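Novice: heads up, no residue letters with this:
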């Protein structure tokens, strides 16, 4: 049942109905194709009545058919090209292919096809483009914003905002760049229709998007909402005791899942480790994360579509818009932080088949991961004021230059600049960022409301895991779907459809993989930009004679195996103490497997204010077991450093430790008569600047080479 609100126009005309149906059959390649409930009405609202419309429909309903066919019909009536704002490159690729099948000439402008921009610009100028696809970030590219967007707005036939929940603070995937769309909508000439589409919006998000769609218009929004139930999906939750059991289950049962699909992981390292384990066991899988470059992403997507892979082991980088109608399953190793985000990800499955399996394998570490990502994404008043104080209204600063003036990590700084930009406090120009001079006030109430909403979503996800009622119904209720009802298929409605056993051999294989140790730590080779402004007299490349060599840690804090014990060891408030015996054994294995060109001949310990027993006992254990002399410990010099504070950027990290270490007389004497590489032992590696500066001090004091070694790295 499709519900339509603010319907203020007649039914679609017979002429439009016939023309749209003919175009639909060309799009689908099927002579018997018919419209789903609401599709033709949405097309009519845009083409015949030039309305602003919002379509909230489940994945697979055919939202793209609405905007492609509306674009085609508007163009036939003399309208200008459609501007389609899409959030992901994967989505753009699929949409361009679909448009060609419908006879729609579509081109995209994005960071992955820079070599085609000039050609696309010429095609636009010649009126040979029906649909231009751009990312929301492109709208604030200075050249696009100033040279191309004004003329495009003047002749635009239709504006489409796909994945429109990103507009809203309350949407599960809020993006600051989407907020500038309200200003774009206000700038449109009278009578230009606007379409916003999403599959994941509750009532609060719908109201927020409707309000933004009415910018500059007194006409109400024409909203279509359909049932969000996915009859093809069979949902389940299998609670297993630990990562070993979860990976063991996947090793044993992946081949039994129907067709090909997606295995989601909450972290990049989790995805990479899982893909490596499954590949070694003979499964055709590949990792797909934010570290995967755009060309490889496209190749992996095509391999999955051709069923050459059983699964992509992915982070949320593979999300909205990936279109494989026969995707047979989605498995989550760890739960997303909200039922709405979970619904969006499982929506990849079962779009063109009658049956698809969806299984969640939650982990006890999920909440810690949710909290980390939530805290990293929220701007603070202090950081915003620091950025505004550093910028002036005339002299632009690049993001890199700004890093040298404000104590903010690069990714956080980029997000904050976007927020300040859409709030009108700063402006992006060709050579960087400038202040607009407009007054800006930190909206503390808004961020507190968003933070509370995120906490409620996390609790709702935990409720989904433990519910005794229909799982699909719970997801629908989280999206305020009035048609929510028991599905009759999930493990609550019909009983567990998945095997619950973890065979001993698979569990053993998983345990051995999780027990693997040794992660490379690449040496720093380049000083951060702008260090002179912080009183640190370095620039360019590090002197090769003062650099450390490639190092090792036992594991990353985000790893599935040793990550758990290490997170406990380094948890806030954890007491300092000697290194636990199991970690000593893991260190020995890490050192044994380290393929160094020359074995270390001595040990030097890092000084530690926070965990002196841990670092000291670790250095002594390595010295004793490896039969290497412990030459001593570096001295702490100057004020306490900022080690462990992930909120500061690279330049400030280096500044905080620049004069933090000294080679004392006893250590200097020991180094003077010693030959061979020195193993520099620490507890935790984050930015790598601590080891870089300490290693530089050792090299300048006469060490032949320095090999950094620590228990863990942050990422």
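Specialist: That came through fine. Note that this is a predicted model, so its numbers are computed, not measured.
Novice: okay, CA-based contacts and neighbour counts for the rest of this
Specialist: Noted.
Novice: now residue 188: how far from residue 513?
Specialist: As judged by Cα to Cα, to the nearest Å, residue 188 and residue 513 stand 57 Å apart.
Novice: could you pull out the helices for the stretch 201-350 of the chain?
Specialist: 203-213, 243-253, 268-280, 294-305, 339-346 (DSSP state H, counting those that start in this stretch).
Novice: put this beside the first:
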């Protein structure tokens, strides 16, 4: 188990436990390594006193060394029994930690979503004593197979439980994950005097208190182990040089990065707020000769692993990434982190920039904020816990069911989006009100209290975090001190390194050639829109007799949109057209004017103008972009006519758009698909089943339109302003096909995807 020449800690050695810990550390980190005082306190508390410990220390401080050294000491002292279980949030972190454990001679196995076929083999090795550490992804804790077949025995045999990135336990944390809350079950099932270590670099006082309380669940009795030992150090990062460069438009930010990427030290990460922006920026930078790769949650796991390895080996200058590359990526010599667009929280920003400079004297951190950041925050803001009547509806459906119901089946019973419903069910599961089993979800029959006050406070806290991020951008004081105060760091002080402390920053100049090429890339028009292929599950419960595959004779063809609303280029131009209001959070503080004219998502601002949706003729630049999109479509058969969809919110916009397309393309405009008077409004419907049910009888084909369709010899171009779920186009295409249209080509200004 231990490297050659290293004493087994089970055998007594001079100087006792601390000397053995120091010896292990030198084997792990090099001959010059020495334990920090808080590292030693944590190890002593875990190994000697079997306590529960929360380490709040900056990234790169050495938190992982604590649990690897404690593992080695406990395994040696216990005759190599009772393995350590480490719960880690991301596969990247699990892979990094397994490699680190191997350097110390500790044998590690992994159980996560990427190696399901290997679970039995890994667990057999654990039972036979061949493994010292088991690394587990938190989503496994809510997997029925893992929870029922592995978790009880795991809790009964664990010698040390480690919870990495422990702020995820708390809904006050910047990256709350319901799966993490099931750790309370694991903690409660531990044998007496089993030590627990929780670690994080991003926890303010409220999160520390919340996590400490949860760690105390079923803690062993006795004065030596009473309560959670919190070891909190300075969150300063001595190597980081923070700066903000404010530039007017996306083309300037892309151009700036093209000009300066080669000047940034080593290799690094460039963060964007959306997947679309990451892909746009990657294409642009590659076109400028930079070696970069894309990394986000929509990319296959195998491709993400290759991208990580390329960055670790410095085969690329940068990964262009979303927050999917956040916690857990470990490259000690990462030379820079750049953000194209600001995260919605200074705490998550601190966490992301913490990837840089862990083993360097200097690393560059640059934020290029954008005016549209607040729109993007708003776009992704619908993550609050659902209203009580929605939750009660789900609980009632589950209570009345005679079998487990899948998340997909529940969508037909409640108007929530799939991801929000899944998050809600996980919270209810950890509260003991529902239970995930093979085949879906069941009710436990346990009573449940809707904690409206807590949910309101969490939403208000999110709003304050957004305002704090805006304040960070314009602060005249030290930037690192600002971030540390957001994390309630009692040691916060001016860093002497950032652009505010030194008066030196990056130039905001952008070469004309780079700006022009960025503008051309961002103004590239057109994105494909795939048609719906299957009807949603459970439509019968909503009174609509539909199931299975959509017949080819009723389906739309692949379509096009000018842009995604989350795009940095045309998305920025289109997004304000579809903004209808500023969201309100009851009781939220009115934000200050940190950025002139900026509305803060999630906060109601008395007297502020509420932007309305545009309804009028399409501006000339957008008409040109529409023409470019249609010209580059590459359809198999050119449309022979145009039909629009009647709109309640933007009737003049859609009518004028259809008319311009008809005129420019020299295509007959056959009219519009009319809405049934008094039909349902579907704008605030969140899931596919309910949206389709609301749309099913919402449109009608007039006799004149039906007659015109019956005489066509080619496809109809169907025009709308925005595609959200795709069901409006699906229903409209079906009606047009039934009325005689040979095929239907959907077209919209915007598609509402990330």
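Specialist: Sure thing, it's come through. Please read all numbers here as calculations on a predicted model, not as lab measurements.
Novice: before we move on, back to that, and the helices of the stretch 201-350 of the first structure as CSV, adding mean neighbour count and distance to residue 695 of the first structure?
Specialist: As requested, the helices of the stretch 201-350 of the first structure are exported to CSV (neighbours: other Cα atoms under 10 Å; distance: least, Cα to Cα, whole Å):
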stretch, mean neighbour count, distance to residue 695 of the first structure
helix 203-213, 18, 52
helix 243-253, 22, 36
helix 268-280, 21, 27
helix 294-305, 16, 36
helix 339-346, 22, 44
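Novice: and those helices as TSV, adding distance to residue 223 of the first structure?
Specialist: Output for the helices of the stretch 201-350 of the first structure, formatted as TSV (distance: least, Cα to Cα, whole Å):
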stretch	distance to residue 223 of the first structure
helix 203-213	8
helix 243-253	42
helix 268-280	38
helix 294-305	33
helix 339-346	20
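Novice: does residue 73 of the first structure really touch residue 46, like I thought?
Specialist: No. At 9.7 Å, residue 73 of the first structure does not count as touching residue 46 under the criterion of Cα atoms under 8 Å.
Novice: Please identify which of these two sits among more neighbours.
Specialist: residue 46 (27 against 21; other Cα atoms under 10 Å).
Novice: Excluding sequence neighbours, find me the nearest residue to that one.
Specialist: residue 193 (5.6 Å; Cα to Cα, 6 or more residues apart in numbering).
Novice: my guess is that neighbour contacts residue 153, does it?
Specialist: No. At 12.0 Å, residue 193 of the first structure does not count as touching residue 153 under the criterion of Cα under 8 Å.
Novice: Compare the two (neighbour count), which wins?
Specialist: The residue with more neighbours, out of residue 193 of the first structure and residue 153, is residue 193; 25 against 21, by other Cα under 10 Å.
Novice: Identify the residue of the second structure aligned to that one.
Specialist: Counting by TM-score structural alignment, residue 193 of the first structure lines up with residue 195 in the second structure.
Novice: Next, count neighbours for residue 696 of the second structure.
Specialist: Number of residues near residue 696 of the second structure (other Cα under 10 Å) recorded here: 18.
Novice: which residue in the first structure lines up with it?
Specialist: Using TM-score structural alignment, residue 696 of the second structure pairs with residue 658 in the first structure.
Novice: so who does its match touch?
Specialist: 536, 693 (Cα atoms under 8 Å, 6 or more residues apart in numbering).
Novice: I'd like the distance between it and residue 537 of the first structure.
Specialist: 10 Å.
Novice: Provide the aligned range in the first structure for the longest helix anywhere in the second structure.
Specialist: As assigned by DSSP state H, the longest helix anywhere in the second structure is helix 452-474. The aligned range for helix 452-474 of the second structure in the first structure is 444-466, by TM-score structural alignment.
Novice: once aligned to the second structure, how far is that stretch on average?
Specialist: Stretch 444-466 of the first structure differs from its equivalent in the second structure by a mean of 1.2 Å after superposition (mean Cα distance after the TM-score superposition for the first structure).
Novice: what sits up against that stretch?
Specialist: By Cα under 8 Å, 6+ apart, stretch 444-466 of the first structure touches 169-170, 237, 335-339, 362, 374, 378, 471, 474-475.
Novice: Please identify the buried residues of it?
Specialist: Residues 450, 451, 454, 455, 457, 458, 459, 460, 461, 462, 464, 465 are the ones in stretch 444-466 of the first structure that count as buried (16 or more other Cα atoms under 10 Å).
Novice: And stretch 667-683 of the second structure, by the same measure?
Specialist: Across stretch 667-683 of the second structure, burial judged by 16+ other Cα under 10 Å covers 667, 669, 670, 671, 672, 673, 674, 675.
Novice: likewise stretch 648-661 of the first structure?
Specialist: Neighbour-count burial for stretch 648-661 of the first structure [16+ other Cα under 10 Å]: 648-661.
Novice: Let me see the contact set for residue 532 of the first structure.
Specialist: So residue 532 of the first structure contacts 538, 539 (Cα under 8 Å, 6+ apart).
Novice: Next: residue 262 of the second structure.
Specialist: Here residue 262 of the second structure is in contact with no residue (Cα under 8 Å, 6+ apart).
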